[in-house]
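>>> structure here, sequence nowhere to be found:
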């Protein structure tokens, strides 16, 4: 009889502790987004570090249809992040949700409307071109007369070849430019105007590659500063450090894609900035005012499980190099400690109290 009461009391204590410290999840996502842009879902929770969380994207018609599902993990600051590729999705209403029950006052669902503007742009240059060292980009922007369009060009390996570059349009909304390329393959050209992201078009380059061509381009309206790049291996435990000798004026720095990179940099006033906006689909990028002084950067993957080669690109700079001494400017810590398991410090205090009470009751029952 004593043991039955003891067991019931223990069960009751655990139930009370669970209700007194309910788990919560709060997520955030943009209300509207252009098709083709990454849908970034961020969240906070009081779940333990390393806890897997399902984030699901649904298409909202008369009923909800699951489109994609991502499993993400709670980080050391009790945040999580999921990025969905919207390239081939239709415009319309969607929702992102963490499907869970018993989350109290949690906000675990957000509505998102995808907007498709790709029909506003017509590409007149061939979508399949024979390799000749140049990629021809020409077309017309609807309702964009005597204004301009911004383009970015991504190469077959996912590296950024050009941009962002502003090109003027004439009185009929027409534009054209040529970009020097060094290899055949599929190139993606993305377009943005004053209203925001318009869309992307793919151009395939075929044929044999001749002598390498330096990455320059010609356009009818402007020129572009040279882009310098450097490569290094990076992981969460072993970040890559770079020293960029800036010129004067605006300095553009961006990463390669295919890994969700985090950029940290220190400005001329000693302030540390952290940038992580685009996920693994698009490169991370920062704009810094150059003063002819070195800029120190640290780059590492957002996910603990990721590692690989990072290519850092910089425009309007004198030099970019991998550094073995810059790490001192960021302190001794790396991009983040390895994903820990549950530690004593992270145990639920209510459960710890229950354990102590159980021990006391057990000793009394023996006396």
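Here it is on my side, so go on. Since we're looking at a predicted model, the values are computed, not measured. Numbering: from 1, shown residues only.
>>> every contact and neighbour count from this point should use C-alpha atoms.
Fine.
>>> name all residues that make contact with the nearest residue to residue 47 once chain neighbours are set aside.
Closest residue to residue 47 apart from its sequence neighbours, by CA to CA, 6 or more residues apart in numbering: residue 23 at 6.4 Å. Shown in contact with residue 23 (CA atoms under 8 Å, 6 or more residues apart in numbering): 45, 46, 47, 102, 103, 104.
>>> at 10 Å what do you get?
For residue 23, the contacting residues are 45, 46, 47, 48, 101, 102, 103, 104, 105, 106, by CA atoms under 10 Å, 6 or more residues apart in numbering.
>>> filter the residues you listed down to the buried ones and hand me the ChimeraX line.
Restricted to buried positions by 16 or more other CA atoms under 10 Å, the ChimeraX selection for the contacts of residue 23 reads:
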select :45,47,48,106
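>>> another one to put next to it:
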């Protein structure tokens, strides 16, 4: 009886040993079962086993909001390694559970063979200003804003039919979170623009570039260009910045950067001079001009003392460039309140009033 019991115990131990298949996740899921990420990221699921034979298949089950369900095959390779990836573009915001289901012929022992990822849809922070459908001209216009980003900058990567065209490379943003980049491209097709900040992926935007083949329909009046052109220069009241802007026909928009209370003076295509100073340092000065395909001369400087870099943005324009020669179009910059037009009419009349009083007093002498 003792021999039979011992044999039975040894058989049980053998069965237990054979059935104790296991693996460990590689990367962040190994350290924690609760992770976070952004919608649009690719989630890599990797693991390694010491005792699951190569060729054995398992299944990754992904469940999430609104009865979301997805599966991926996992095939163990030499050395016990297996992996798959899950593209989360188009996923709803919420929590997703990633669980590896065993092969019944190779049952897994007890352990954590799952992890959860909380996906946040950061694309809601992004507003693209440049069109998502652009006619091919050799350049791709990328212009947008990221809510609450400020001057933190964004990392751009542009890929398309021939591979990677730009990046990954960081570009600056202004106080409003605006970024602008022109990338050279070599043909029409779909281009993917990946936009990342220090917190992670914001979004990957698809821009379709087409080549016009048919004769465009006749339209009444010009169609303004959505292209944004920018230029910048250091400016102070003692040394203002001067620019030349060549316009297209139709409404032209000119705006400044934030952070300093800028004053814009411009001479329009009819030779008339205008001064724009409607807001403080927390809001951009913006003016809309009737473009006629001519030249506008611009002078910019701080409303108060000090100096800084002024960034100008022009829309529906051919070009916007820094030009010291444009200073010849403007007169000497006057200190506020120092011009004759700004003096009080009462002050101008004081000498005449004083003269009248003297005449009256002299007339009353005996």
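Nice, I can see it. Everything numeric in this text was worked out from a predicted model, so none of it was measured.
>>> let me see the TM-score of these two.
Overlay of the two chains. TM-score (TM-score structural alignment, normalised by the length of the second structure): 0.50; 204 aligned residues with a CA RMSD of 3.1 Å.
>>> before we move on, back to that, aligned partner of the residue nearest to residue 47 of the first structure in the second structure?
Using TM-score structural alignment, the partner of residue 23 of the first structure in the second structure is residue 21.
>>> and its match, how far from residue 52 of the second structure?
As judged by CA to CA, to the nearest Å, residue 21 of the second structure and residue 52 of the second structure stand 6 Å apart.
>>> repeat that for residue 70 of the second structure.
Taking CA to CA, one finds residue 70 of the second structure at 24 Å from residue 52 of the second structure.
>>> now do residue 234 of the second structure
Going from residue 234 of the second structure to residue 52 of the second structure by CA to CA gives 66 Å.
>>> next: residue 59 of the second structure.
Residue 59 of the second structure is 14 Å from residue 52 of the second structure, where distance means CA to CA.
>>> find the nearest non-adjacent residue to residue 126 of the second structure, please.
Closest to residue 126 of the second structure by CA to CA, 6+ apart is residue 146, at 4.7 Å.
>>> what residues does the one you found make contact with?
Applying CA under 10 Å, 6+ apart, we find residue 146 of the second structure in contact with 122-128, 153-154, 173, 176-179, 195, 197, 202.
>>> apply 7 Å and report the result again.
125, 126, 127, 177, 178 (CA atoms under 7 Å, 6 or more residues apart in numbering).
>>> so what corresponds to it in the first structure?
By TM-score structural alignment, residue 146 of the second structure lines up with residue 141.
>>> what does residue 56 of the second structure align to in the first structure?
Residue correspondence to the first structure (TM-score structural alignment): residue 56 of the second structure is matched to residue 51.
>>> is that match in contact with residue 72, as I believe?
No: in this structure residue 51 of the first structure lies outside contact range of residue 72 using CA atoms under 7 Å: 8.3 Å.
>>> tell me if I am right that residue 9 of the second structure is in a helix.
Yes: the assignment for residue 9 of the second structure (DSSP: H, G, I helix; E, B strand; the rest coil) places it in a helix.
>>> so what's the residue count around it?
Residues lying near residue 9 of the second structure (other CA atoms under 10 Å) number 12.
>>> got it, and the one 4 residues further on?
Burial measure for residue 13 of the second structure: 12 neighbouring residues, criterion other CA under 10 Å.
>>> also residue 252 of the first structure?
20.
>>> for it, what are its contacts?
Residue 252 of the first structure neighbours (CA under 7 Å, 6+ apart): 286, 287, 288, 314, 315.
>>> and the match of residue 56 of the second structure, how far from residue 194 of the first structure?
41 Å.
>>> okay, the two: which has more neighbours?
Using other CA under 10 Å as the criterion, residue 51 of the first structure and residue 194 rank with residue 51 on top: 15 against 11.
>>> residue range for the longest strand seen in the second structure in the first structure?
Looking across the second structure with DSSP state E, the single longest strand is strand 200-210. Aligning strand 200-210 of the second structure against the first structure (TM-score structural alignment) gives residues 196-206.
>>> what's the average distance of that stretch to the second structure?
Superposed on the second structure, stretch 196-206 of the first structure shows a mean distance to its aligned partners of 0.9 Å (mean CA distance after the TM-score superposition for the first structure).
>>> so residue 103 of the first structure: helix, strand or coil?
Per three-state DSSP, residue 103 of the first structure ends up coil.
>>> so how far is residue 43 of the first structure from the nearest residue to residue 105 of the first structure once chain neighbours are set aside?
Counting by CA to CA, 6+ apart, residue 24 is the residue found nearest to residue 105 of the first structure once chain neighbours are left out, at 7.2 Å. For residue 24 of the first structure, the distance to residue 43 of the first structure equals 10 Å [CA to CA].
>>> again, but for residue 55 of the first structure
10 Å.
>>> for the two, indicate the residue with more neighbours.
Shown here are residue 55 of the first structure and residue 43; by other CA under 10 Å, residue 55 has more neighbours (25 against 19).
>>> shouldn't the more buried one be in contact with residue 69?
Yes: with contact defined as CA under 7 Å, residue 55 of the first structure counts as touching residue 69 (5.8 Å).
>>> got a list of what the counterpart of residue 171 of the second structure in the first structure touches?
Under the alignment (TM-score structural alignment), residue 171 of the second structure maps onto residue 167 of the first structure. Applying CA under 7 Å, 6+ apart to residue 167 of the first structure gives the contacts 148, 149, 150, 175, 221.
>>> let's have these in CSV, adding secondary structure, neighbour count and distance to residue 64 of the first structure.
What follows is these, written out as CSV (DSSP: H, G, I helix; E, B strand; the rest coil; neighbours: other CA atoms under 10 Å; distance: CA to CA, whole Å):
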residue, secondary structure, neighbour count, distance to residue 64 of the first structure
148, strand, 19, 39
149, strand, 21, 36
150, strand, 18, 36
175, strand, 24, 41
221, coil, 12, 47
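>>> residue 320 of the first structure: which of these is nearest?
residue 150 (25.6 Å; CA to CA).
>>> aligned partner of that closest one in the second structure?
Under TM-score structural alignment, residue 150 of the first structure pairs with residue 155 in the second structure.
>>> all helices of the stretch 251-367 of the first structure, in order?
349-366 (DSSP state H, counting those that start in this stretch).
>>> what about the closest residue to residue 148 of the first structure other than its chain neighbours, distance to residue 151 of the first structure?
Sequence neighbours aside, residue 168 is the residue nearest to residue 148 of the first structure in space, at 4.0 Å (criterion: CA to CA, 6+ apart). Residue 168 of the first structure sits 11 Å away from residue 151 of the first structure, taking CA to CA as the criterion.
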